[in-house]
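Novice: need a 3D model of the sequence below.
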Amino acid sequence: MDILRLATAGSVDDGKSTLIGRLLYDSKAIFEDQLSALERISAGQGREHTDLALLTDGLRAEREQGITIDVAYRYFATPRRTFIIADTPGHIQYTRNMVTGASTADVAIILVDARKGVLEQSRRHAFLAALLRVPHLVVAVNKMDLAGYEQAAYERVVNEFTAFAAKLDIGDLTFVPICALHGDNVVERSVNMPWYDGPCLLRHLEHVHIASDRNLIDARFPVQCVIRPPNADDPLLHDYRGYAGQIASGVLRPGDEVVHLPSGLTSLITHIDGPCGPLSEAFAPMSVTLRLNDDLDISRGDMIARPHNQPRVMQDLEAVVCWMSGEHALTPGTRLLVKHTTATARAEVGDLHYRLDVNTLHRDSRARALTLNDIGRVRLRTARPIFADDYARNRATGGFILIDETSNATVGAGMITGLR
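Specialist: All right, here's what the predicted structure looks like:
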């Protein structure tokens, strides 16, 4: 079975955590002791229904306030597919957490309250999902029970969201009317909405096609470490030299000609070793060890690619950055660490081209700084070359994070743009 990574997003109190709880509950992915604990807590709070949101809102502050603060990850499986769910916060001050949860997602579920329509944070999260190049977007029009299960309420949201999405680069957009509290159109089709002839949410998630979303053309292997078994008594391991890492994109096979960056030297793959033994081929996102025909000077942060399909070797980066620090602002001259694949390099911010207004998509070229949750386009100069692709082509080698040198805290996430 393949793995589908999905992230929930949307405005505050649109029912993200309840939806995930409903998916877990109706797919029988909750243990009996967990369900008993939820029932006791819900009864103690005087609730008529079991509060399924408590399955993901695990922090005490979240339960006290009834909101999601941190990103919560949950796992469940059906006979067709395995799911990893990231429940992200809806509050604007936690936008950075939403970026974290959606950065690796195959599908983003944007929840919209059928009564309130598309709100500011709904548009913000839709824009961020498009910016992060999430391949598939599902708009779950929630709380249809409070809108009388009326088709007009659903279509009003569809029309409003479609008009906004026309400004964004969204490849696949789907709408599903649901009621997460009662389970309408979540795991089973709802009898309350006979006018809707599409699949329920889980069926759509089980059948959405994600294999073609992966980049299997551009072979990129960032080297994480060099493996040399110490004091190997086995003659077969005496001269063993392997390069371990996770394949970022593409397909590699024994016998393939590859190039090492930054040296530019070429060699042949002789063996690909996996956790359970030799492999005839390996592809993203598998973690493997490559053995080459030549002893090259390769270390962590280097990259192995195809001779005729190489990433750009660059030190000047044009990137869209989401700033995640509330303590310091990003300004021209700010010095940071750039973590790109397995490489880390010192960098300095050159120009701040503009700050983006997420709601209107207006570019403010007069901005002089990016503060918490701001998004803007900047130029960075790194102390050492990195090997990158345009984020629109390759999310794995087109994205990076920014780290504060003093505190070692992650203060930003970036997407390299403008490469062709």
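Novice: switch to C-alpha atoms for all contacts and neighbour counts from now on
Specialist: Noted.
Novice: what's the host helix or strand of residue 37 in contact with?
Specialist: Per DSSP states H and E: residue 37 is located in helix 32-44. Outside of helix 32-44, the residues within contact range by C-alpha atoms under 8 Å, 6 or more residues apart in numbering are 48, 49, 50, 51, 52, 54, 55.
Novice: show me which positions of it end up buried.
Specialist: Residues 35, 38, 39, 42 are the ones in helix 32-44 that count as buried (16 or more other C-alpha atoms under 10 Å).
Novice: how much space between the third one and residue 61?
Specialist: In this structure, residue 39 lies at 20 Å from residue 61, with C-alpha to C-alpha, to the nearest Å as the measure.
Novice: how about the helices in this structure?
Specialist: Assigned helices in the chain, in chain order: 16-26, 32-44, 60-65, 95-102, 120-131, 151-165, 201-207, 235-238, 395-398 (criterion: DSSP state H).
Novice: those helices: which one's closest to residue 305?
Specialist: Closest of these to residue 305 is helix 395-398, at 11.8 Å (criterion: C-alpha to C-alpha).
Novice: another one to check against the first:
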Amino acid sequence: MNAAEKVQAYLDQQQSLDTLRFITCGSVDDGKSTLIGRMLWESQQLFEDQVAALRNESKRYGTQGDNIDYALLVDGLSAEREQGITIDVAYRYFQTDARKFIVADTPGHEQYTRNMVTGASTAHLAVLLIDARKGVLTQTRRHAFLTQLVGIRHLVLAVNKMDLVDFKQEVYDRIVADFAGYAKALSIEAVQAIPLSAIGGDNLRERSKNTPWYHGPTLMGYLETVDVLGQVGELVPEQFAMPIQWVNRPNLDFRGFAGLVASGLASPGMPIEVAGKNTQSTVSKIVQFEGDWAQARAGDSITLTLADEVDVSRGDVLCHPALGLKAADQFCASLVWMDPEQGLPAKNYLIQLHTQQLGCSITKIKHKVNVNTLAHEAAEHLETNDIAEVNIHLDRKAVASPFAENKQLGSFILVDRYSNRTVGAGVIHFALKRNEMIHATQAGVSVEDRAKLHGHKGHTVWFIGPADSNKTELAAKFELMLHHERISTMLITGSKVRSDLSMDLGFKDSDKAEHVRRMVSLAKLLMEAGCVAVAATVTRPDLLEKEGFTLVDCAGYDNSDDMLQNLLTQIRSII
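Specialist: Have a look, this model is predicted:
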């Protein structure tokens, strides 16, 4: 074999290697960044200029004296280097002769738990670091709980900084025993404990002479051989599911449905259905830029064409009929709250569920989890980093799956409607069936019939403003103006509703949110009856982007009469 053939054989061998995605996690300053930096160094895939830059930056930012600070290979933000902590999620890529690796260095500080969840969401395995001097901490348990929550079933318990406790076996054994009970309660399937000194490379690639009492694998040896493919799920046609990202219609002769295959296999001729719509067809082609494919599998981004013209749009899910995916508008889920503002039942959020975005609300906080004891604790609201089991209600039905059966169809994020911040991330346990017991009553009188009787359509005008803005007086005055125009009206004020419909509520933030939700529901009923509802609150209600609502901010008006007259003209044109 000549030199060119050897090079080609090596490239072919490297191309065939599988990829392991893993994260490093644990409490702050447990050595996560140092461990990854040392792994990159040991892989001998750094360029000379990178090594030179690392030596210079170690002198400027390093914490290891005259020695190399391997953490600087990962901590790239200036704030990270100045504070000596990880803030953002840093992804690094390297490979050995046995496997390719994508590693995410996630922050250990409690404030940045949201970033840890981001890194863990796509990982096959987690390396959970523990400082041998400190043992198992609350953040250690929180990260272990989160890895289990996002579906990671293989965990390396890396007891780091063993050099600082003189590589004592009793220290290592005590930490492993302490964590073992917690792991058992979490039902973590595989935990491999390894004593390490990341700064010195002990038990990283080569077995350390400092731990003659340890007979298990080295960290790199374990990562190169661990089998995580069983976590992906069966690659069979009957498990095929693909949320639609985009309907590709470049011309009249082509209509394809693009997306990322979430599970299973697809091939031309395979039966297909639009989940939740009872519409079936057959896969005609699997289209790619370089040509049609004979088969596509989980993780492939493809475009499917179907044999029949079917109604499919973004957010729909194509699946094999045998998979039996259903649509639901309520489900039970585990939720990690990430926002500084409290998570409140009855408040409306946006939910990003695979490729579609819908309105939703938390209808019930069943309990939150104490990450130290795993005890279930009662909660009326959610604080930053709380992990809770909740019921969530969607504003319309959507196709989803339990997370244990399909990670892509069973995971979601919650988004604040006004700030667009991601406030929570969660996984679905099961759909709630209660809504199937409730059936809409077909009214004999339609909304259009009521509009003809009143001479106008129903609508809601909602006044908001601080306590000194006279919003209630303005709302009452505007209702009188509508009445003089022979328009059917009803005034809804906070005090009126609190004396009856909301008399069971107090003045906590969660109670205020529920109070306004009830006022919105009352306004909807009045609109359906053909009335113009006029409401006034301090709190801005959700769902006002829906057709039939007009929001009036009372703050800053010098001439209320002109404002009300202009508003009357506007409402007359709408109804």
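Novice: quick one: the helix holding residue 37 of structure 1 aligns where in structure 2?
Specialist: The counterpart of helix 32-44 of structure 1 in structure 2, using TM-score structural alignment, spans residues 48-60.
Novice: mean distance between the matching stretch and structure 1 after superposition?
Specialist: Taken over the aligned residues, the distance from stretch 48-60 of structure 2 to structure 1 averages 1.7 Å (mean C-alpha distance after the TM-score superposition for structure 1).
Novice: could you give the separation of that stretch from the chain centroid?
Specialist: In terms of C-alpha atoms, centre = their mean, to the nearest Å, the centre of stretch 48-60 of structure 2 is found 37 Å from the chain centre.
Novice: stretch 104-124 of structure 1 now?
Specialist: Taking mean C-alpha positions (C-alpha atoms, centre = their mean), stretch 104-124 of structure 1 and its chain are 16 Å apart.
Novice: and for stretch 471-487 of structure 2?
Specialist: 44 Å.
Novice: which part of structure 1 matches that stretch?
Specialist: Taking TM-score structural alignment, stretch 471-487 of structure 2 hits no residues over in structure 1.
Novice: flag every buried residue along that stretch.
Specialist: In terms of neighbour count (16+ other C-alpha under 10 Å), stretch 471-487 of structure 2 has its buried residues at 471, 472, 474, 475, 476, 478, 479, 480, 482, 487.
Novice: CSV for those, including secondary structure?
Specialist: As requested, the buried residues of stretch 471-487 of structure 2 are arranged in CSV below (DSSP: H, G, I helix; E, B strand; the rest coil):
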residue, secondary structure
471, helix
472, helix
474, helix
475, helix
476, helix
478, helix
479, helix
480, helix
482, helix
487, coil
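Novice: buried among the contacts of helix 32-44 of structure 1? Make that a ChimeraX selection.
Specialist: Buried subset of those, written as a ChimeraX selection, criterion 16+ other C-alpha under 10 Å:
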select :50,51,52,54,55
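Novice: list just the nearest of the contacts of helix 32-44 of structure 1 to residue 226 of structure 1.
Specialist: Using C-alpha to C-alpha, residue 55 comes nearest to residue 226 of structure 1 of these, at 41.2 Å.
Novice: still on that earlier bit, out of the buried residues of helix 32-44 of structure 1, who's nearest residue 97 of structure 1?
Specialist: Using C-alpha to C-alpha, residue 38 is the member of those that lies nearest residue 97 of structure 1, at 25.5 Å.
Novice: from residue 54 of structure 1, how far off is the closest one?
Specialist: Residue 38 of structure 1 sits 7 Å away from residue 54 of structure 1, going by C-alpha to C-alpha.
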